[in-house]
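S.K.: Okay, structure incoming, though there's no sequence with it:
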């Protein structure tokens, strides 16, 4: 499968989009961050993480009341077509792309993951129009240019370094057919209307991510990244999700955040408590419990953003 673009062919200092425009990450600077990519899994491939990703999928489907926002309904419903879609970073469960393959049997669906490709034991009933790929997306995707009508990606904030963003957006542009759509979905890392304990907790999470990634691929910047990447007809919006209150959604959001916070606990512990002490799980859990209790009192919520854009014809 030809026309593969290697990450190694890109200049390390380059932060230029496919249309020659320089990527502006947060403060007008371009990143030259060169930390080795993916030295470890961002989240351990455990039963807990598998359950978290699956539950998060159904949380977002409940919140959005749809699987995508881009105007591609007529395209996906065509019979005997050559329509192809790509889920760019499918996670452990591949849930989104599996559902799309079942919902649109005439569409060729590809799920791409960095770490694991499921086998028949994971998915005993794989739809015939579904294909799984494993690849380091920062080294380029082994598909020809102009291969896909739609590319979907979500929840990659913990994977991309600042200087990866221009390459990733450019690679999506390469892979899309003329007039095809890309859609991105990401959280705003910092919660809204949070109490002091919950705010402090997420300040530490934010500090850690910034120390690792320099500039973050987070929700509020999706529209800007698509604009700088040369996409057209861009639309962006966000939905607010309650944390620990508001019924079913608040419960799912609590469980989703809790799993992530517990994973990062040993990493952010010293920053959180301004101490050199070793990680104390009981001490940390007591803090986290109080922080989540605040969410009910303050009616804390988190925003998740989506944006889509069209490749010029």
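M.R.: That came through, no problem. Every value quoted in this text rests on a predicted model; they were computed, and no experiment measured them. Numbers count the residues shown, from 1 in each chain.
S.K.: Every contact and neighbour count from this point should use C-alpha atoms.
M.R.: Will do.
S.K.: Which of the three states applies to the nearest residue to residue 306 once chain neighbours are set aside?
M.R.: Distance criterion Cα to Cα, 6 or more residues apart in numbering; nearest residue to residue 306, sequence neighbours excluded, is residue 185 at 4.4 Å. Assigned with DSSP: H, G, I helix; E, B strand; the rest coil, residue 185 falls in the strand class.
S.K.: How many residues are close by residue 185?
M.R.: 23 (other Cα atoms under 10 Å).
S.K.: Surely it and residue 307 touch.
M.R.: Yes. In this structure residue 185 lies within contact range of residue 307 using Cα atoms under 8 Å: 6.7 Å.
S.K.: before we go on, here's another structure to hold up against the first:
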């Protein structure tokens, strides 16, 4: 047994035959998994776009948007040269949520071109220097583009580890167990495989037998019948949310050079009333959020407030 395997075996939350656990998961994944187009590429730009789009968005909706985005801006050079309003407008039109992600993606493309000579950095720490790229996205790009990442720990992975190996609901412990479990130098296949397990077999309502979960013989939840999982914050409802109306503002302003508040208001909400609950003050609040994100400019002119895209 290697030093790495001795280290893994020492973790109280993992079974002794870790190599069998690893092999079972990889074999299960490679035999059959969901086909997403970004799983068929190792282009870091294409993977970066997929990761940003996939944040709190159903993957089935991401596929069409991802393909259309890359057809329009196939390289970082193309995206960096694009008008930011066009990128934000695309994002809003495809209901990808939180338009500042589009702004950050556009700015990150500019960084790649101006600071890195058009080449993505390979290390997670360097990738995290890109605009809007946090530790999770940096590690995902390093893993899937360069096979050079650490163990990914997202909601699905936490659920799997909690159920399979009785790992307590503690972020530091999840990180440690996930790192100990991942085979060294195989972040691409491993992170895809364990996220797939959480996405199809170990969902909130598990499908252990239906999806032939490869970890049933080691799984604490399968043995005990206790399929509870860590409490995970749910995404707020989109319909009627401030996020929805911010998206409508961006789309509407994308169709016009600029609009006064009382012209913009009725275009995004049928019950807009200047002095009502959903009136000027409500609209100013939404515009203020968008201005803070660098997406919208608000100007006062001749006793009239006018909004336009940045």
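M.R.: Arrived safely. Since the structure is predicted, the reported quantities are computational estimates derived from the model, not experimental observations.
S.K.: Superposing both, give me the TM-score.
M.R.: Put the two chains on top of each other and the TM-score (TM-score structural alignment, normalised by the length of the second structure) is 0.25; 142 aligned residues with a Cα RMSD of 7.2 Å.
S.K.: how much space is there between the residue nearest to residue 306 of the first structure and residue 154 of the first structure?
M.R.: 4 Å (Cα to Cα, to the nearest Å).
S.K.: Could you find the closest non-adjacent residue to residue 88 of the first structure?
M.R.: Nearest to residue 88 of the first structure is residue 153, by Cα to Cα, 6+ apart, at 5.0 Å.
S.K.: element containing the one you found?
M.R.: Secondary structure from DSSP states H and E places residue 153 of the first structure in strand 148-154.
S.K.: how many neighbours does the closest residue to residue 130 of the first structure other than its chain neighbours have?
M.R.: Once flanking residues are discounted, residue 130 of the first structure sits nearest to residue 109: 4.8 Å by Cα to Cα, 6+ apart. Neighbourhood size, residue 109 of the first structure [other Cα under 10 Å]: 27.
S.K.: Who are the packing partners of the strand or helix carrying residue 109 of the first structure?
M.R.: Following DSSP H and E, one finds residue 109 of the first structure within strand 108-113. Applying 3 or more Cα pairs under 8 Å, 6 or more residues apart in numbering; DSSP states H and E, one finds that strand 108-113 of the first structure makes contact with strand 84-88, helix 95-103, strand 130-134.
S.K.: Give me the helices and strands touching the first one, please.
M.R.: Under the contact criterion of 3+ Cα pairs under 8 Å, 6+ apart, strand 84-88 of the first structure touches helix 95-103, strand 108-113, strand 148-154.
S.K.: let's see it at 7 Å
M.R.: strand 108-113, strand 148-154 (3 or more Cα pairs under 7 Å, 6 or more residues apart in numbering; DSSP states H and E).
S.K.: Could you do the second one as well?
M.R.: Of the remaining helices and strands, those touching helix 95-103 of the first structure by 3+ Cα pairs under 7 Å, 6+ apart are strand 108-113.
S.K.: Try it again at 6 Å.
M.R.: Packing partners of helix 95-103 of the first structure (3 or more Cα pairs under 6 Å, 6 or more residues apart in numbering; DSSP states H and E): none among the helices and strands.
S.K.: what about residue 304 of the first structure, which SS state?
M.R.: Three-state call for residue 304 of the first structure (three-state DSSP): strand.
S.K.: I'd say it and residue 236 touch.
M.R.: No. Applying Cα atoms under 6 Å as the test, residue 304 of the first structure and residue 236 come out as separate, 10.9 Å apart.
S.K.: Against residue 179 of the second structure, how distant is residue 289 of the second structure?
M.R.: In terms of Cα to Cα, residue 289 of the second structure sits 38 Å off from residue 179 of the second structure.
S.K.: Would you mark the buried spots in the lengthiest helix in the second structure?
M.R.: Taking DSSP state H as the criterion, the second structure has its longest helix at helix 100-115. Using 16 or more other Cα atoms under 10 Å as the test for burial, helix 100-115 of the second structure gives 100-113.
S.K.: and residue 247 of the second structure, what is it in contact with?
M.R.: Contacts for residue 247 of the second structure (Cα atoms under 6 Å, 6 or more residues apart in numbering) come out as residue 92.
S.K.: tell me which element it falls in.
M.R.: Assigned by DSSP H and E, residue 247 of the second structure falls in helix 242-254.
S.K.: do the same with residue 51 of the second structure
M.R.: helix 44-53.
S.K.: And residue 253 of the first structure, by the same measure?
M.R.: If you go by DSSP H and E, residue 253 of the first structure is part of helix 248-273.
S.K.: just residue 307 of the first structure next, same as before
M.R.: strand 301-310.
S.K.: angle of that strand against strand 148-154?
M.R.: For strand 301-310 of the first structure against strand 148-154, the angle by axes from the mean of the first three to the mean of the last three Cα atoms, to 10 degrees is 160 degrees.
S.K.: Give the buried residues for the helix or strand where residue 60 of the first structure lies.
M.R.: If you go by DSSP H and E, residue 60 of the first structure is part of helix 47-64. The neighbour-count check on helix 47-64 of the first structure (16+ other Cα under 10 Å) flags 49, 50, 52, 53, 54, 55, 56, 57, 58, 59, 60 as buried.
S.K.: Pipe these into CSV and attach distance to residue 87 of the first structure per row.
M.R.: CSV is the format used below for those (distance: Cα to Cα, whole Å):
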residue, distance to residue 87 of the first structure
49, 19
50, 17
52, 18
53, 15
54, 15
55, 18
56, 16
57, 13
58, 16
59, 18
60, 16
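S.K.: For residue 298 of the second structure, which three-state class applies?
M.R.: Applying three-state DSSP: residue 298 of the second structure is strand.
S.K.: Can you give me the distance of it to residue 4 of the second structure?
M.R.: On the measure of Cα to Cα, residue 298 of the second structure and residue 4 of the second structure end up 57 Å apart.
S.K.: neighbour count winner among the two?
M.R.: Neighbour count, other Cα under 10 Å: between residue 298 of the second structure and residue 4, residue 298 has more, with 20 against 11.
S.K.: pretty sure that one contacts residue 292?
M.R.: No. Using Cα under 6 Å, residue 298 of the second structure is not in contact with residue 292, being 10.8 Å away.
S.K.: what about the strands in the stretch 151-300 of the second structure?
M.R.: 259-260, 296-301 (DSSP state E, counting those that start in this stretch).
S.K.: And those strands: which comes nearest residue 20 of the second structure?
M.R.: strand 296-301 (54.1 Å; Cα to Cα).
S.K.: and that closest one, which residues are buried?
M.R.: Buried, per 16+ other Cα under 10 Å, within strand 296-301 of the second structure: 296, 297, 298.
S.K.: Give me the contacts around the helix or strand following it.
M.R.: Counting by DSSP H and E, the next helix or strand C-terminal to strand 296-301 of the second structure is strand 304-309. By Cα under 6 Å, 6+ apart, the list of residues contacting strand 304-309 of the second structure from outside reads 253, 258, 259, 260, 261, 295, 296, 297, 298, 299.
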